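>>> this is a predicted model, with the sequence first.
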Amino acid sequence: MDPRTSAQDVMRCDLCETAVVQMHCDTCLVNLCTACVGKHMISDESKDHKVVKIQARKSTPLYPGCTTHAKDQCRMYCNQCDIPVCTSCVASEKHLGHKILKVLQVLDERRNKIKKDVTELNETIYPTYQDIASDVQNRMSQLEKEYGDLSTAITKHGEDWHREIDKLVQKLKAEVDEMKNTQLQTLQKQLDEINKTMSDIEDEIDSLEMIRDTNDLSKLFSVTLNVNLYRNLPNKMILSLPKFMQGTIHEELVKVFGALSSSSLTSDKHGYSMKTTQKSPEAGSSPPVKQLFDQPETVTTIKINIQAVYSLISSQLYNVACLSDEEIWTSGNDNTIKLFSIKQGSLLKSIKTKLGNSPDDIAVTKSGYLVYTDYDDRTVNIVKNEKIEEVIRLQNLKPDSVCSTSSGDLLVTMISDDYKQTKVVRYSGSTEKQTIQFNDKGQPLYSSGVYVTENRNLDICVSDYGANAVVVVNWKLRFRYTGHTPAPKNQPFSPRGITTDSQSHILTADGNNDCVHT
């Protein structure tokens, strides 16, 4: 029978099931008629029955029973132990000297905390997930359009060719569709996860609102608050579309017609930010561009003791690599790589190099493993569980700089024994995947002495201090940067360490002018 379209009966006594309810036992949570009150009071004399009029039900606090003293109720609260306690517990040595509060006082604080969490879920977290879901859907639509544009470009270029290249055109379009479907499937999977999380948040809100007004203190203290779980927003997927590079008509059709560059789909844990209650024109759009400091700000100073391998050379710090927001690896011209806490400035761990040589460069892989280059040994090594494994061994070349890419590959710069050749090589594990050494005219891209990093847009950025230039490559040379005039000290541009930020800006240290170029 549908209660919305049928007459509803009045509330009946839970004991006799016939008389109309007039009273309520706040202890046992049962409804009673006046005739059954006495019967109920003697049904279990071990309980302190609180019988009130039905209109005043849930007005009596239900104190939780003590787990240590079975017959006692917990009317107090130990602030240090964060648990309800009875008077016997308070008198015991276990809580001696602890701050004891009235449980009803803590109850009000807990109710306020639940109310605050429900408000945050309703007004901040859930709307943020709605915005993220909308963003993913919009990106999927944009992805459809851009891949469509890509297919159109391929088709238009194919129309300029003869009939025999139709098969090649279809093959390339199939690759586009495969890349598109792969990225769409990944985004759809993320969208499904986001929708599920939003459903979980709705359930959490309903659950918390239901229990918030209960007078059953056991339920209030036993409820698990999961709001912190939902504050951890999903990673934002960073899409990289393939590029169609057209060729000219030639008998070697496969080489000159054109090919697709590889696509990528990476995850950015900082891609989304929590929605604020204050509306702004940029709400729901991409993260705001962070401005560089006009003046440097010192967060922590860490003292690093370095003992140079050769006693005649002064001790110097060469490299820093971030393991996380709170920990950094450092290396200098000694044989020890050290892990420090950024906040505390304390030494957490030390790793000695395999052969006692000073590492030329260090990096942290996508999986969190330490990697270092040994110039003298011609090797690139990885540290797993404090054990050093050789990953790459070179012949007639020496490794210099190293960085870990968003795909998990390693970019290694290397120089020949006669110092006449310098190149950047991409490795997947120990397998060489790509070599970057010459431009389109067969001329060397780099001189001796380079540092390397990968930008978020997948450009390979090299600081070439032998040529006083920053060289940026993505399959082919994009541009060279040779500094600007006037420099702070009017000295020649001398790029050294290089990195990129979340906005794909390239930053390099200028050793001659004591500044950072961006």
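Nice, I can see it.
>>> only C-alpha atoms from now on, for both contacts and neighbour counts.
Noted.
>>> beyond the longest helix anywhere in the chain, next helix or strand please.
Counting residues, the longest helix found in the chain (DSSP state H) is helix 166-212. Sequence-wise, the next helix or strand downstream of helix 166-212 (DSSP states H and E) is helix 217-222.
>>> if you count neighbours, what's buried in that next one?
Using 16 or more other CA atoms under 10 Å as the test for burial, helix 217-222 gives 217, 220.
>>> again with stretch 188-200
For stretch 188-200, a neighbour-count test (16+ other CA under 10 Å) marks 188, 190, 191, 194, 195, 197, 198 as buried.
>>> which other helices and strands does the longest helix of the chain contact?
Contacts defined by 3 or more CA pairs under 8 Å, 6 or more residues apart in numbering; DSSP states H and E place helix 166-212 against helix 103-120, helix 126-159, helix 217-222.
>>> what about versus this one:
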Amino acid sequence: MATPRSCAQDAIACYLCAKPTQSYCITCQVTLCDKCARKHNDNFRHSSHNIVPFIEEEIELTFLSCQLHPGEKCKDHCRKCNKPVCNKCSSYGTHAGHDVMKFEKRVEDKKKKIEKEMDRIISLILEYQNIADNYDSRISNVISKFADLEQDVKMQRQLWHEEVDSMFDKLCFLMQYLKNKKFYALAKQQMDILNMISDMREKVEESKQILQSYNVSTVNAYQLKFKEYREPPEIDISCLNTLTDLETESVMDLNLEGFKAMLKKVSKPVMMGNINLFSTRKLLDEAKEIISIPTEQKPLFRVALVGNNEAWVSGITNTITRVDVQGSKVALFKSTCQEWPADIATSQLGELIYTDGSYR
């Protein structure tokens, strides 16, 4: 660690313009180039400022004045109380007998820690920057994977008759949801890394200013933050696989993040029941009444099941009602349709979906 004298010789930047230093103002304790020294002197021409050549001035630390002993400077630091003290405080005052150290030594030790932390943060910036730069390729990879997945879905969709379109619509909806979820998660992680890099750079600049400061209070109050940057955040780079086990002969098995469905070629048309059942059934020759549920929708146009015990129903009004198997009203939703919903359905997450086919 350099002495105050050698520090003054090393700090060659002007306090105001960063040009090489030629002068030093003892009154303000700032370094100045010749041009700034003249301006400084003109600005304070009504008061006495002692400006001397920089090489002749030995910079001293700025100490606080003791509040208990007027005229005394707090040149010592009480380790027990963690407070600045003057010579009288440590000799026969409230800090007599305490472990006291010279503030020059404390400032020197603190600046060593600050300098060490600054060097370590600088070394971390490159590591974090490399992580941030890799996010672009990761995001592109996710988009590419989902592009392949979308193409795969379209090719398989052409192999089957139009009665299974509703199943593929739900599959594409889930796929888009998962794509956005992955994309925004990676984008947010990238932004967090970039923000952390910006914060570390600001910390480095702040550390540089502290290292050039001779103000005891400023150096003593500086907070070390390296522990906050020591470990980079965990990065989730996992991605989805394309659809697997797709057969072009008699069976097609779809599997995507919990969405499962199997289709088989049969002589009669097939339909998908509730998509959550993940099964196929043959149509009956005649309709069979299992239960009669009363609703307020007369006439009743559309029904969308919610699990096994409830359903959304709609008629010739813009109101969609949720009822249970006893016909009790569970919820009521007023749509934005001009007349009535053209169709209603539920997403895999149980959310209500409706269309206004005549106007949108």
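It's in. Source: prediction; values computed, not measured.
>>> after superposition, what is the TM-score?
The TM-score (TM-score structural alignment, normalised by the length of structure 2) is 0.53; 230 aligned residues with a CA RMSD of 3.7 Å.
>>> re earlier: pick the one among the buried residues of stretch 188-200 of structure 1 closest to residue 469 of structure 1.
Closest approach to residue 469 of structure 1 among the buried residues of stretch 188-200 of structure 1 (CA to CA): residue 190, at 40.9 Å.
>>> ok, now how distant is that closest one from residue 184 of structure 1?
For residue 190 of structure 1, the distance to residue 184 of structure 1 (CA to CA, to the nearest Å) stands at 10 Å.
>>> same check, this time on residue 159 of structure 1
Distance from residue 159 of structure 1 to residue 184 of structure 1, by CA to CA: 28 Å.
>>> swap in residue 120 of structure 1?
31 Å.
>>> quick one, what contacts residue 270 of structure 2?
Residue 270 of structure 2 is in contact with 163, 280, 281, 282, 283, counting by CA atoms under 8 Å, 6 or more residues apart in numbering.
>>> how close does it get to residue 281 of structure 2?
From residue 270 of structure 2 over to residue 281 of structure 2 the distance is 6 Å, taken as CA to CA.
>>> dump the buried residues of stretch 188-200 of structure 1 to CSV, plus distance to residue 250 of structure 1.
Shown next, in CSV, are the buried residues of stretch 188-200 of structure 1 (distance: CA to CA, whole Å):
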residue, distance to residue 250 of structure 1
188, 41
190, 44
191, 45
194, 49
195, 51
197, 54
198, 55
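>>> need the max-distance pair from these.
188 and 198 (15.0 Å).
>>> test my guess that residue 332 of structure 1 contacts residue 317.
Yes - in this structure residue 332 of structure 1 lies within contact range of residue 317 using CA atoms under 8 Å: 4.1 Å.
>>> okay, those two: which has more neighbours?
Shown here are residue 332 of structure 1 and residue 317; by other CA atoms under 10 Å, residue 332 has more neighbours (24 against 14).
>>> pretty sure residue 416 of structure 1 sits against residue 397.
Yes - the pair residue 416 of structure 1 and residue 397 qualifies as a contact (CA under 8 Å) at a distance of 4.4 Å.
>>> need the residues that contact the host helix or strand of residue 451 of structure 1.
Residue 451 of structure 1 is part of strand 450-454, with elements assigned from DSSP H and E. Applying CA under 8 Å, 6+ apart, the contact partners of strand 450-454 of structure 1 are 400-406, 411-413, 460-466, 496-500.
>>> for residue 210 of structure 1, see how far away residue 180 of structure 1 is.
On the measure of CA to CA, residue 180 of structure 1 and residue 210 of structure 1 end up 44 Å apart.
>>> give me the more crowded residue out of these two.
Each of residue 180 of structure 1 and residue 210 has its neighbours counted (other CA under 10 Å); residue 180 has more, 21 against 10.
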